[in-house]
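Undergrad: sharing a model prediction with you, sequence too.
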Amino acid sequence: MKTAEIKQRWLDYFEANGHAVVPSASVISSDPSILFNIAGMVQFIPYLTGREPAPFNRATSVQKCVRTGDIEEVGQTTRHGTFFQMNGNFSFGDYFKREAIRFAWGLLTNAVADGGFGFDKDRLWATVHADDIETIDLWLEETTVPRERIQPRGNEDNFWHTGQPGPGGYCSEIYFDRGPEYGVDGGPVADEDRYIEIWNLVFMEFELSEVRSKVDFDIAGELPAKNIDTGMGLERVAFLLQGVENMYEIDEVFPVIAAASRLSGHTYGVDHEPDVQMRVVADHVRSSLIIIGDGVRPGNEGRGYILRRLLRRAVRAMRLLGVKDEVLPELLPVSMEAMKLSYPELEVEFDRISRIAYAEEKAFLRTLESGTQLFQNAADSLSGSDSTISGDVAFALHDTHGFPIDLTLEMASEQGVHVDEEGFRTLMDEQRTRAKADAKAKKGGGHTDLSAYSALLEDGTSEFVGYDRLEADSRVRGIVVDGLAQEVLTPGQSADLILDLTPFYAEAGGQRADIGLIKGHGFTARVLDVQNPVKGLPAHRVEVIDGEIRVGAEVLAVVDHDHRFQGSQAHTATHLVHAALREILGTHAVQAGSMNQPGYMRFDYSFPEAPSQQMRAEIEDVANLAVRSNYEVGTEYLPFEDARKSGAMALFGEKYPNVVRVVDIGGPFSRELCGGTHVGASSEVGPISVLSEASVGSGVRRIEAAVGMDAFRSLAAERTIVSSLSDMLKVPGTDVRERVAELMGKLKDAEKEIARLNSQQLLASAGKFLDSAETVGSTLFVVAELGDVSNAGDIRTVVTDLRARVSERSAVVLGIGTSNGKPVVVVATTAASREDGRQAGKLVSLACGELGGGGGGKPDLAQGGGSDAAAIPAAIAAVKAALQ
């Protein structure tokens, strides 16, 4: 049974049993303290915890998840993977234990012909919490599992909670017995390799008052509404139903292993180490495919860093298998073909996904080249008595340059040197400790107490009426100060006001919030910001100007008209620029983020290279032609899938409701899903003036523009600058560019001539350094102290010239000077001196150590620098001592 069929059977079964089918949320977590969704219940947390009312009593989903906490274990065992799919069914105060057990047993054991999975009833076991006697009875009543195959366990295995005070409850897990060839008898408590957990039923029934650890907590009482949260591991069930040994061999994963085997020449299933690397490749390529598909790009922080690490580990694993060329163009399409039945959008978006992945591989291969050179410098600097590369160096290679420790160890072995692995691991552990502390701090700060808002939400949402009007009569439903509800707000105080209805737009979708006033009998408050702490409940951050505001007060909410209009101009301009980008650069110029506020818009988009100046001009022209065309700006509400089919663009990684708002500008010109405010016609946007276009990350570019009167002011300022330059250069404004280019060319020519004359002067005086050379041991030691030089190249020129003059002898030439106030040193050796064991790389490292810096290079020529020019005599003395 294909994995995609297992997924569909799950959804069909629970839909037939009254559950709303909810599409998987993006793998990107909406919680800023969590990088990726790590469980099937994540998108339902607001409903399970009671923060928001659930729009349905029952739901089912198959959620995309990524866990990277044990990434180093991937491939080492067959139980660890980064991307996985979690099938879940949920009840929000509807059914409870009995029905959850009945549903699970039915789907698992019903015949395949009847829509079930057809598991052998005699090979299924259950575990329950030792204190949960009720669930034991329910298993016996609802299923054919005998009492001896129902095993009690403790808090460690069969109690669920979030790790914080709040909801919790007993678990009941379902296991499948793979047979005696996989381990000992005795059920899950005896052997969890033989008995594989496939389904976990969580009975969310208690309120925990304090949580000290996984097994140590206090139960305050029962929840007023009891919920069900269950999870079935799709990959685990797939490998059992497909009759293979583990999740790496299922239909959605193994094709990549087969491709890696073909490319590398290693046969899977023969040797442990090659098997490990092929499993790493299959897992990481699949995970990267999904993560990029949901809108993440490689980077140096957060999700981007995780993605970069996955891609680079896959490339590294293929390198360890002996494949040194680019591999992702071979492997990524294989993974897409295997996954497209479950996620058809991967095939649709594969051009974008593959360009991002392939560019990252190319960058990593360049990193490997530079890392190899850095490693070589470190190896060359080792003395005969010290053959160990320090943990500091190995860590710097790994952390700063992205050079994997496995490659460092591999290359060290090839050169007969060692690596201080213990020191490296210590530094890695310290880094992990810091990262965990940072994550914990973020998590602690990221979960603001929203109970006051949730309590207000129980009485219903606040209606937004700002699309149609900028003033509205309303009533104060609540006042929240620092997370706590209060009844009265006095002059000078700041707080969040919750209204019955509001014309104020809360910040969302890249659009900044409205500002304005809230007025009532005897009081006035200035609205500084509007946010949505919980969905459906705009919170107006206000500062009281005069009077007292009380809960229940009748108010007039007034949006600042100019601020709203200019913000709407900017938001509509964002859509126009997006459409222009796609028209000029192609449909693969995909939105990666935006921000718009009065007079200004910023738009991030995915594109592999910088557009030409001509393209930039064309983008600006197309956007302004759309303004001049006076397109009507219209909106309509459609079911999400209908909106996508109509051509409306959606943002990758964004979570959309079942019914969405579509903003249409000029029919086919621009059609996007958007909840923001807009002008009524494109001509109301006014001029759009592109201020800049630049890279903001790997494959992500940013275009910034002034809009409306701000664009006019920007253009007027540029005109003033051009006019001033025209007066200074004594040429018409149209000729300023050519005149400046001419002057720049003359300046560069003059700089080159000065540099040439300086080099000639240095070379002419180089002979004097030979006159002062001395013989140290059997080696002629030539020192060229050059003082201030324009650049390090001058020192290099003198050193190589001096070496040529003494090439027949055993000689070492050291050139040293300062450039921009920093000491620079170059060392060259002749062939005879190298035969005597003199290596430029090691000598320059000694000198740079005295200068407070570092350097390296090849045995015949090396260069470095430092920060302490006063230490130049000590640097020369260190090299001389080494020669002695």
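TA: Okay, I see it.
Undergrad: from now on I want contacts and neighbour counts done on CA atoms only, so please keep to that.
TA: Will do.
Undergrad: can you count the residues close to the spatially closest residue to Ser387 that is not a sequence neighbour?
TA: Spatial nearest neighbour of Ser387, chain neighbours left out: Val417 (5.1 Å); criterion: Cα to Cα, 6 or more residues apart in numbering. When neighbours are counted by other Cα atoms under 10 Å, Val417 registers 15.
Undergrad: included below, for side-by-side comparison, is a second structure:
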Amino acid sequence: MRTAEIRRRFLDFFAERGHTVVPSAPLPTPDPTLLFVNAGMVPFKPYLTGEVPAPWPRATSVQKCVRTLDIEEVGRTTRHGSFFQMNGNFSLGDYFKEEAIAFAWELSTASVEAGGYGLDPDRIWVTVHHSDDESRGLWRRIAGLPDERIVARGDEDNFWSMGVPGPCGPCSELYYDRGPALGREGGPAVDEDRYMEFWNLVFMQYERGEGPGKSGYPILGELPRRNIDTGMGLERMATLLQGVDNLYEIDETRPVLDRAAALAEVRYGADAEADVRLRVVADHVRTALMLLADGTSPGNEGRGYVLRRILRRAVRSMRQLGHPEPVLLDLLATARDCMAPSYPEVAEAYDRIADRAASEEEAFRATLRQGTTVLDTAVAKVKAEGGRALPGAQAFLLHDTYGFPIDLTLEMAAEQGVRVDREGFTALMREQRERARADARARKSGGTDLTVLRPVLDEHGPTDWRAWDTLTTDSRVLAIMGATGPAPAVREGDIATVVLDRTPFYAESGGQDSDAGRLSGASVEAEVLDVQRPLPGLVVHQVRILSGELATGERVHAAVDPEWRLGARQAHSGTHVLHAALRQVLGPNALQSGSYNRPGHLRLDFPWRGALSPAARSEIEEAANQALRRDLPVDVRWMTLPEAKELGALALFDETYGEKVRVVEIGGAWSRELCGGTHVAHASQIGTVALTAESSVGAGMRRLEAAVGVEGFGYLARERDLVARIAEQLQAPRAELPDRIAGLLDRLKSADRENQRLREQTTRARANDLAAGATDVDGTLVVTATTDGGDARTLAVAVRDRLPADRPGVVVVGTPAGDRATLVTAVNGAARSTGRDASALVKRLLDGRGGGSPDLAQGGGIPSERLPATLASVPGLLADA
């Protein structure tokens, strides 16, 4: 049974039993604690925890997931894949254990003809929590399982929680016996390769308190509403139903593996280590395809770094298999054909996917060349100093600055007989990740601990958010968080986080900056500095108290600065207009991958290889302003996500969408995007879109920046004034400025060439004089000199070349540069044959600093006042050597 069919049967089964089919959420998630959705329940988390009322009592989904914590195990076990699909059914206060167990057993064991999976019931084992007698009894009654195939396990295996206070409960897992050829008898407690887990049923019925790890925390009592969260691994079920050994050999990955083997000219199954690398390629290429399809772009941090690492591991694995040529486009096309039956969007977006992947592979090939040089130099230094380990800081530099994977550093260092301080590298990586996560959490939470905010949401419910409808509300202060935690009141000069029962302020999201404005009360005036949405449904305001005192429970008038909001609307609508203009000029592959807009300014990132030409930039700007001139209408409509996709609406992949989505249209189909931001009513209200910059923000990624509204007119006015001043200074009409400036540049270049020729003549003449005045030191001709220009290297080489070729010759030239001086040393061939070394000499003169080749070296760092004495010491150093 093909994977797409397994997926279809699961959704159909639960839809027939009253479950709403919920589309998979995009892999990127706005949760500040996660980069990607890593479990099927993540999109349902607000409903399961009660943070947001559930829109349906029963739901089912097949959720795309990415998990990379155990990426090193990919390819080495049958159970680890970085991308996987989790089939789930969820009960939100509706049915509980009995129905969940019955559903899982029926679908697993019903015949294929009856719509099930046809698993042999006599080969299914289950596990239950040791305290869950109810589940044990249900498995006996519903499935007829004997006691020996119902295995009791402890908290580590069969009790679920999110790791923090909140819902928890026992779980029951289903395993399938794949036969004695794959391991020992005795059930899942003995061998989880032979007995493969394929379904986990979580029974959320308790509330847990504070405590570490997976056990040892107190159970506070029963939940007021019990939930069901189940997850059936789609790839694992495909492994079972397709009769293959592991998830890398199912129909959605095996063709990629086979194509990789064909390109590398190896046979799968012939060599264990080669098989691991082929499985890594198959898994990583499919993962990269799905991440790229959901809008993630390779980068140096966060989600982008995860994707970059996955792509580069795939490329490197192919190199290790003996295929150094570009490979991603070939393999991604194969993965596309495998995944398109379940995810048509991977075929629709393939041109964009291929372009980004090709850019990343090209950049990585350059990284390999550059990083290899840096690594070789670092290893040589370690050896020269008698060391045996490459410092962790050096490995981190290779990773962080050059994008060099740590596993590649480990392997290449080992080839040269040097180990790597892996512990030091890991510590630096941990520090970097913790800083990044802390920054993300602080930004999303407005700098406030989420555990402090969650009780506010539990007690008062979601914020009544009015940003789409009004600029003012009369509100009540629900909670105040000061510098040290919850506070009853804050006073003049304090900065605090404030939760209101209702608010007109836009919370930063979708690329749009948060609103600015004021909170005013009977005895308080506060400035709103930032607005965030740290938890689904909860809006928080960072404020500075300008006068008086703000207290919990106080009534305030919340007012958005109308000029700020107007500028924000212009900038956000301007972003949509620029995006549509970009696609109109460059084509559909120029799809927005990130944006940021605030009053007067916007930026938009998009995949593109190479800088845009001036003509292309001009055409994009003109297309955007033509839309403003036509005064295209801006309309907002609500519809279901499938309806929006059918309509052709573009989705921003870092957003999470509910059952109903908000579609913003500018000129109908010309610009149609899912968006939660604030917008103008007509395109002409944007004023103008003036492109101010176009730049690279990574391999295959460009950034456009623009000024809009009054700021756009101001930018154009400044440009006009600048041109006027240049025309006045050159005494030329504006139309002639390009030719006049080109002529000036040509004359400057000619003057530079003439100056260079004169400098070279002067250097040659001085070199002749210096060579003629060389001092004999024990048979070696020695020249020392100073120069004030930047031609020390040129002078040293010129003097060396003018010394007699049959006489050993050493030249040292110093240059004072402010407080510090530099030295260049040059040694001819005759001196080299007597053991003279330019690199060793410059290090002796500079207390170990500097370096280069044996015949030419340089360094710096000594105080300029020491330069004469240093040069005077050269003959003595050479005589003692």
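TA: Cool, got the structure. What you are looking at is a predicted structure, and each value in this text was computed from that prediction instead of being measured.
Undergrad: ok so, going back, contact partners for the residue nearest to Ser387 of structure 1?
TA: Ala379, Ser387, Thr388, Ile389 (Cα atoms under 8 Å, 6 or more residues apart in numbering).
Undergrad: need the contact list for the last one.
TA: Ile389 of structure 1 makes contacts with Ala378, Ala379, Leu382, Val417, His418, Val419, Asp420, as judged by Cα under 8 Å, 6+ apart.
Undergrad: could you rerun that using 7 Å?
TA: Ala378, Ala379, His418, Val419, Asp420 (Cα atoms under 7 Å, 6 or more residues apart in numbering).
Undergrad: does the closest residue to Phe10 of structure 2 other than its chain neighbours fall in a helix, a strand, or a coil region?
TA: In this structure, Phe10 of structure 2 finds its nearest non-sequential neighbour in Asn87, 7.2 Å apart by Cα to Cα, 6+ apart. The three-state assignment at Asn87 of structure 2 reads strand, by DSSP: H, G, I helix; E, B strand; the rest coil.
Undergrad: isn't Asn87 of structure 2 up against Gly231?
TA: Yes: the pair formed by Asn87 of structure 2 and Gly231 meets the contact definition of Cα atoms under 7 Å, at 5.5 Å.
Undergrad: in a markdown table: the contacts of Ile389 of structure 1, plus distance to Gly446 of structure 1.
TA: Formatted as a markdown table, the contacts of Ile389 of structure 1 follow (distance: Cα to Cα, whole Å):
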| residue | distance to Gly446 of structure 1 |
| --- | --- |
| Ala378 | 42 |
| Ala379 | 45 |
| His418 | 44 |
| Val419 | 40 |
| Asp420 | 39 |
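Undergrad: that older thread, tell me the one of the contacts of Val417 of structure 1 nearest Asp621 of structure 1?
TA: The shortest approach to Asp621 of structure 1 among these belongs to Ala379, at 56.1 Å (Cα to Cα).
Undergrad: please report the distance of the closest one from Cys848 of structure 1.
TA: 16 Å (Cα to Cα, to the nearest Å).
Undergrad: from the contact counts, what lies against the strand or helix carrying Gln205 of structure 2?
TA: Assessed by DSSP states H and E, Gln205 of structure 2 sits inside strand 195-208. Secondary-structure packing of strand 195-208 of structure 2 (3 or more Cα pairs under 7 Å, 6 or more residues apart in numbering; DSSP states H and E): strand 166-177, strand 219-233.
Undergrad: can you show me the strands along the stretch 751-881 of structure 2?
TA: 775-777, 780-786, 809-817, 820-827, 851-852, 856-863 (DSSP state E, counting those that start in this stretch).
Undergrad: mean neighbour count and distance to Tyr305 of structure 2 added to those, as JSON lines?
TA: Below are these laid out as JSON lines (neighbours: other Cα atoms under 10 Å; distance: least, Cα to Cα, whole Å):
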{"stretch": "strand 775-777", "mean neighbour count": "16", "distance to Tyr305 of structure 2": "58"}
{"stretch": "strand 780-786", "mean neighbour count": "21", "distance to Tyr305 of structure 2": "49"}
{"stretch": "strand 809-817", "mean neighbour count": "25", "distance to Tyr305 of structure 2": "41"}
{"stretch": "strand 820-827", "mean neighbour count": "25", "distance to Tyr305 of structure 2": "39"}
{"stretch": "strand 851-852", "mean neighbour count": "18", "distance to Tyr305 of structure 2": "35"}
{"stretch": "strand 856-863", "mean neighbour count": "20", "distance to Tyr305 of structure 2": "36"}
